[in-house]
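Prediction below, plus the sequence it came from.
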Amino acid sequence: MMNRIVSTLVVALACLLPVTALAGEINLFVAASMREVVNELSADFAVKNSGVTFKKNYGASGALAKQIENGAPADIFISANVEWMDYMKKKKLADDRSVATFAYNSLVFAGRPGVKAASLHDVTKLEKIAIGSPKSVPAGEYATEAFRKAGIDKQLEKKLVMAKDVRECLLYADRGEVDGAFVYKTDALQVAKSAKILFTVPQQYYPRVTYPMALTVTGGKKAEAAGFYRFLQSAEAKAVLAKHGFLVK
């Protein structure tokens, strides 16, 4: 009888104690095209976990992976293609168990109104085309693969203007410094000022744009990073992705 009373008191006291809140800084390394989504999701998470702060680094997936490899503090990595996540796994920088698909996107050609281009072959008639540097920017890699499969890679060789990331590509198109740019659909819809989507690149010409995410090896040991990682997989996060034009299936 006494043991039962003691047990009941312990449970009651535990219920009265405050729940331990997540606290600490989370370092995010995220593909540039995910900026608006991750800004919104991190703000929502911070409201629910007032002790959590974020340090965000947006850029080309390859450049981000290299920074992490060189010792930059990172807890969560979101890439714009599978290859750079595989690189992180190979270098033992990502927690293999946490690798998951975050979202999908598609490749489009955007240019100012008046530019006449309705297909990949029409692009060969233009003078300057911006793409992200394929060595580090997945969007540029997707674009060059599309050129190759469409048989127009040789025709475009001397017309390409390389950008450090997909946002810079779009900026060139917005300013009219190029006739158009190969960018992600979400960027063209959300960020472009004067440039408009002229056509969507047919999916058969390039691999599906996939955004894998993972905790880094160090991030996997941090409760706040693991908490945000779980939040990124929630229905709430999927709704935010869809609102910004990303696909979640």
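Perfect, thanks for sending it.

use CA for all of it now, contacts and neighbours both
OK.

Helix, strand, or coil at the residue nearest to residue 141 when sequence neighbours are not counted?
Leaving out its chain neighbours, the residue that sits closest to residue 141 by CA to CA, 6 or more residues apart in numbering is residue 134, at 4.4 Å. Recorded secondary structure, residue 134: coil (DSSP: H, G, I helix; E, B strand; the rest coil).

who touches residue 134 in this structure?
Contact partners of residue 134, counting by CA atoms under 8 Å, 6 or more residues apart in numbering, are 140-142, 144.

now it: how far from residue 196?
Taking CA to CA, to the nearest Å as the measure, residue 134 falls 23 Å from residue 196.

rewinding a little: name the member of the contacts of residue 134 with the shortest distance to residue 153.
Distances from residue 153 to the contacts of residue 134, taken as CA to CA, are shortest for residue 144 (7.1 Å).

Next, the buried residues of the strand or helix carrying residue 225.
According to DSSP states H and E, residue 225 maps onto helix 223-231. The neighbour-count check on helix 223-231 (16 or more other CA atoms under 10 Å) flags 224-226, 228-229, 231 as buried.

ok, structure two:
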Amino acid sequence: MFIRKIRKLRAARMIILNLMIACVLLLTGCGSNEASVHTTEPTKLIVSAAASLQDVMAEVKAAFQSKNKDIDVQINYGSSGALQKQIEQGSPVDVFISAGTKPMNALVKAGLVEEKMKKALLYNDLVVIVPGSSIAAWSSLDMLKQKDISRIAIGAPESVPAGMYAEQTLKSAGLWDELNNKYVYTKDVRQVLSYVSTGNAEAGFVYRTDALTTNKVVIAYPVKSDQHEPIIYPIGIIKNSKNTAAAQKWFDFMNGAETQHLFKSQGFRTATSSQ
């Protein structure tokens, strides 16, 4: 009788032990499943874009990510020439949007962007800006020769496309050498905007879209398009991108109707509006 009770007690203990082991295994399985769900991270897409795109890109990025939650877009802004050099030096970039054709063509020549993987995305216009308190509506670029204009902010022509267009414009007008002692060179077009808006320069050359982002400056003179090369913003997928599928999605979205409408609302001209 006593032995029978001991056997029943042992059997009960074994049942309880087996149930505990089963529960542990079940919980462990659930935990591993949850871990596998949470370890899936979005694809990181790195885009290098011209500084003059900074405002509109905030809207474009938000619109893109609302439709592509599996892609985390990170945008690096700067002068197009500096961004070109970073890519040439191996910076992990997937897509490049330049404010001029020269930096993009340099990457094509270096074999870093395939010709078939680039496209003209946007067009812009060059303008001369002055502080918001100034009298605008200049009749010509000769107004830059005024004595009260001692500093003219220009992006460094060798690395900033807007600066290159400004140099071409001033040479076309026969003023480049005459105004040489007034130039204040900047790292990108947004720094020109900052200098003029804060009064650190009495005039500056920026894109029309930059001038429209603040009421602290006014457009004094819209530069004639025949005074410089066409201002084209090409977009290209970097050849050694490790995220080509995501890069292609971004490339296609940039050229889509919704995004083109956003660009036009910010003052850019698109391929269709420039025809």
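Looks like it came in fine. No experiment lies behind these values; they were computed from the predicted model shown.

circling back: and the helix holding residue 225 of the first structure, what does it pack against?
In terms of contacts (3 or more CA pairs under 8 Å, 6 or more residues apart in numbering; DSSP states H and E), helix 223-231 of the first structure is packed against strand 23-31, helix 35-48, strand 209-215.

Any chance of the buried residues of helix 223-231 of the first structure in a markdown table with distance to residue 155 of the first structure as columns?
What follows is these, written out as a markdown table (distance: CA to CA, whole Å):
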| residue | distance to residue 155 of the first structure |
| --- | --- |
| 224 | 50 |
| 225 | 46 |
| 226 | 47 |
| 228 | 46 |
| 229 | 43 |
| 231 | 45 |
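
most tightly surrounded among the helices and strands packed on helix 223-231 of the first structure?
strand 209-215 (a mean of 23; mean count of other CA atoms under 10 Å).

what's that one in contact with?
Here strand 209-215 of the first structure has contacts from 75-82, 85, 94-96, 98-107, 142, 225-226, 229, using CA under 8 Å, 6+ apart.

Now which residue in the first structure aligns to residue 223 of the second structure?
Under the alignment (TM-score structural alignment), residue 223 of the second structure pairs with residue 201 of the first structure.

Kindly tell me how buried its match is, as a neighbour count.
20 (other CA atoms under 10 Å).

Quick check: the gap between it and residue 51 of the first structure.
44 Å.

now the strands for the first structure?
Remark: strands assigned in the first structure by DSSP state E are 23-31, 51-59, 76-78, 100-105, 107-111, 129-132, 160-163, 180-184, 196-200, 209-215.

Residues in contact with the fifth one: which ones?
Applying CA under 8 Å, 6+ apart, the set of residues contacting strand 107-111 of the first structure from outside is 139, 142-143, 170, 173-174, 179-185, 188, 194-201, 209.

what about the nearest residue to residue 42 of the second structure once chain neighbours are set aside, distance to residue 45 of the second structure?
Distances taken as CA to CA, 6+ apart put residue 70 closest to residue 42 of the second structure, at 4.5 Å, once the chain neighbours are dropped. Note on residue 70 of the second structure: its distance to residue 45 of the second structure, by CA to CA, is 10 Å.

Same question for residue 262 of the second structure.
21 Å.

go on, residue 71 of the second structure?
7 Å.

List the residues that are in contact with both of the two.
By CA under 8 Å, 6+ apart, the residues touching both residue 71 of the second structure and residue 45 are residue 246.

Name the nearest residue to the alignment partner in the second structure of residue 24 of the first structure, ignoring sequence neighbours.
Alignment note: residue 24 of the first structure maps to residue 43 in the second structure; criterion TM-score structural alignment. Excluding the flanking residues, the one nearest residue 43 of the second structure by CA to CA, 6+ apart is residue 71, at 4.7 Å.

on that earlier part again, pipe the strands of the first structure into TSV and attach distance to residue 42 of the first structure per row.
Formatted as TSV, these follow (distance: least, CA to CA, whole Å):
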stretch	distance to residue 42 of the first structure
strand 23-31	10
strand 51-59	7
strand 76-78	12
strand 100-105	15
strand 107-111	26
strand 129-132	26
strand 160-163	27
strand 180-184	22
strand 196-200	29
strand 209-215	15
